[in-house]
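> Got a predicted model here, sequence first, then my questions.
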Amino acid sequence: MTVNPKIEEAGFRPASRIGAVGVSKILQIGAKAAAMKREGLPIIILGAGEPDFDTPDNVKDAAKAAIDAGDTKYTALDGTPALKKAVVEKFRRENGVDYEIDEVTVATGAKQILFNAFMASLDHGDQVIIPTPYWTSYSDIVEICGGVSVLVSCDAEAGFRLQAEQLEQAITPKTRWVLLNSPSNPSGAAYALQDYRPLLDVLLRHPHVWLMVDDMYEHIVYDDFKFVTPVALEPALKQRTLTINGVSKAYAMTGWRIGYAGGPKALIKAMAVIQSQATSCPSSISQAAALEALNGPQELLKERRESFQKRRDFVVSRLNEIDGLSCRTPKGAFYTFASCAGVLGKKTPKGNTINTDADFTDYLLQEAHVAVVPGSAFGLSPFFRISYATSEAELMEALDRISRACAELR
């Protein structure tokens, strides 16, 4: 068979919608570190955004029971009635928010919830306000869906939280959504009642702007911090708010891929249209597991939160002892977002200058064999993110290596 040379020469042409979108920097660093580890180097990877705990036994047992019972067929498009009811009860029990069954959606992870919502609501050029530092998938999904990401820098002095004045200034007639994540990936910053209130007052003055909140780290908060979700504070915003959550982080179920959300019926219905032409229903087995996670014993959440807090305290303390680094104490999630401003301009033992946070994290990977993620990947420099969702022994060794690597800079 003869191949048309023009076709062969042309090769693959990617769609323009993904022209500026690449694979996550976090995944790129993780893949590079994993490859170095396979080569025999003693790499410690502190980039993973998932708990090191196992999925609870009762959840695994529920999945096995579902398999044995033959619950292996297609389910309702955006969640089984039983799981949707459990989500409704979860919102009522833990957040004081009342949703009806048809105001709830379940998808293959919270990332699909985000994608469905933006695909269902954004027209070309619509704007989405995203505070930085931010989880990079937010802006990439917005761009794929035809929207424009309006990134608003939130510095350390403000606790990495969006301020009311910044929100007011960022809103335009084209603003469709503002997206808030609390506790935050990557900074661990969290919005208490008094932090949310001024932002909600701004939104009340701009009825064309909808609010999307990512509460995925709700159960991983520390000290005396009281988690709250915006709709519980301002019911008047309920009809233009999508509240996103899932089982991935709290229940160590990242691979099960179940996210859920509550929002206005019209939006939930539109999101179902998108899901119907993408994945259709989430995994029936994963939904059975998520049902048990939400309805089953919750004591394990407290135990694991206490373990994370112990690790947080250790990592923050060690980072603040290292010359050139400084780290705020995060209120939640399982990340630290430390400044490396104090090492910029210094030279490595090989004579290379550390000009950026990416230079610094590359130096740590190559010379200290510790993989962390630069703040530039999250839209704010010069910082770097450590995930402390790993063993205490690995954290101790990693911080020792980082300390030695920084001491060798001149």
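Received the coordinates, thanks.
> Only C-alpha atoms from now on, for both contacts and neighbour counts.
Fine.
> Which secondary structure state does Tyr74 sit in?
The local conformation at Tyr74, judged by DSSP: H, G, I helix; E, B strand; the rest coil, is coil.
> In contact with it, which residues are there?
Taking Cα atoms under 8 Å, 6 or more residues apart in numbering as the criterion, Tyr74 is in contact with 281, 283-284.
> Make CSV out of the residues you listed and add secondary structure.
Below are the contacts of Tyr74 laid out as CSV (three-state DSSP):
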residue, secondary structure
Cys281, coil
Ser283, coil
Ser284, helix
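> and the comparison structure, right after this:
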Amino acid sequence: MKFSLAERVSALTPSTTLAITAKAKEMKAQGIDVIGLGAGEPDFNTPEHIIKAAYDSMTEGHTKYTPAGGLAKLKEAIIEKFKTDQNISYSPSEIIVTSGAKHALYTLFQVLLNDSDEVIIPTPYWVSYPEQVKLAGGTPVIVEGKEDNSYKITPNQLRDVITDRTKAVILNSPSNPTGMLYSVEELKAIGEVCVEKNILIVSDEIYEKLVYDNNAHTSIAEVSQQFKEQTIVINGVSKSHSMTGWRIGYAAGDASIIKAMTNLASHSTSNPTTTSQYGAVAAYLGDQQPVEEMRKAFEERLNIVFDKLNSIPGFHCLKPQGAFYLFPNVSKAANMTGYDNVDDFTKALLAEAKVAVIPGSGFGSDDNIRLSYATSLDALEQAIERIHEFVVSKSK
């Protein structure tokens, strides 16, 4: 017997990052020496004090349901984090804890969007933004963040695409995949347009702790009280504390939106995993030194391999300010090596050079590839050497 699928899922584009990562793992399982630079997660284990707190919570009997919107003590830890890091205040009614930051975004769009409502998404974008908007019945409006503006959009670009159906704009700083940060001045200019046009700012700050070379992350919610009231902040412990598999994220903002998200969560997930929530409390209230040590390790890797990557013929990469990705423009390299497009170039890298990277088309940027440096320095240097040899040999 065959069953037809709902139109909303039939139109979904599979995650490019997960597909490439799965293919690389499959090749490795076959004994092929593949270096995978596709994964979007730190290669460090979760800090020990977090693991201990989660274990202790289980032995103490904290293994039952929690409130749908999260443990009160975790909300308080998140509120304290906002006070410490951004000097802004939220109440518990303005916080929802979710099963990862991805779930926070999904739930937000489900409660926010009606059919044909528009959400402005700058390119390059994280692969799930457009798909989540479409799942909620909305329409993604794609705006190109140009390379000569460090892949960021301008206030004029934003203003030009706002219509009477525009509901929100997504900002991701530091960005996945580019690693770029919006400055305070840029945030102020964009925020003023959003306030003037009364559109919601969805500020994805999941990489906020991973910034390098004396750069600093600023949340648009801390720029002004007016911006804060116009913003839903999305964050979590996945990247900052190397807790990707724990699945704890959160949203902070307008209490009526948070209440609607909590009501929806009560009918979908019941609550985020109880044990993980106790771990997240320890992540925010405990020792932050492991976070800084991980940040320093990523910074060291970036500064060692960045010039080597740019030395590959046909590669041009802006130096990222945060996250753990490199996003070079490789359109010239693809052309030099005889490939019609970067997607084919990427497939050849995996098949022949045995290096797995993510094609930029999955991020709305056809000329680029994304490489994660959340892997060992030795693997990074080997991968770049393989790519270099591949390009040189194919160009002859």
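In hand now; what should we look at? Worth saying up front: this structure is predicted, and the values here are computed from it rather than measured.
> hang on, the earlier thing: ok, of the contacts of Tyr74 of structure 1, which come out buried?
281, 283-284 (16 or more other Cα atoms under 10 Å).
> Pipe those into a markdown table and attach distance to Ala377 of structure 1 per row.
Converted to a markdown table, those look like this (distance: Cα to Cα, whole Å):
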| residue | distance to Ala377 of structure 1 |
| --- | --- |
| Cys281 | 32 |
| Ser283 | 31 |
| Ser284 | 35 |
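> Quickly name whichever of the residues you listed is closest to Ala20 of structure 1.
Cys281 (29.6 Å; Cα to Cα).
> Which part of structure 1 matches stretch 229-237 of structure 2?
Under TM-score structural alignment, stretch 229-237 of structure 2 corresponds to residues 239-247 of structure 1.
> which residues in the stretch 251-400 of structure 1 form strands?
259-262, 335-339, 370-371, 373-374, 383-387 (DSSP state E, counting those that start in this stretch).
> What range does the last one cover in structure 2?
This points to strand 383-387 of structure 1. Counting by TM-score structural alignment, strand 383-387 of structure 1 sits on residues 368-372 of structure 2.
> cool, the first one as well?
Aligned by TM-score structural alignment, strand 259-262 of structure 1 falls on residues 249-252 of structure 2.
> ok, residues contacting that stretch?
With Cα under 8 Å, 6+ apart as the criterion, stretch 249-252 of structure 2 contacts 90, 94-104, 232-238, 258.
> just checking, what residue in structure 2 corresponds to Ile113 of structure 1?
Ile113 of structure 1 maps onto Ala104 in structure 2, by TM-score structural alignment.
> Which helix or strand contains its match?
helix 101-112 (DSSP states H and E).
> one step back: with the contacts of Tyr74 of structure 1 in mind, which one is nearest to Leu319 of structure 1?
Ser283 (41.1 Å).
> rewinding a little: the contacts of stretch 249-252 of structure 2 in helices, which ones?
101-104, 258 (DSSP state H).
> tell me the helices in the stretch 151-300 of structure 2, going along the chain?
155-161, 184-197, 225-229, 255-266, 274-285, 289-310 (DSSP state H, counting those that start in this stretch).
> which pair in the ones in helices among the contacts of stretch 249-252 of structure 2 spans the largest distance?
Lys102 and Ile258 (15.4 Å).
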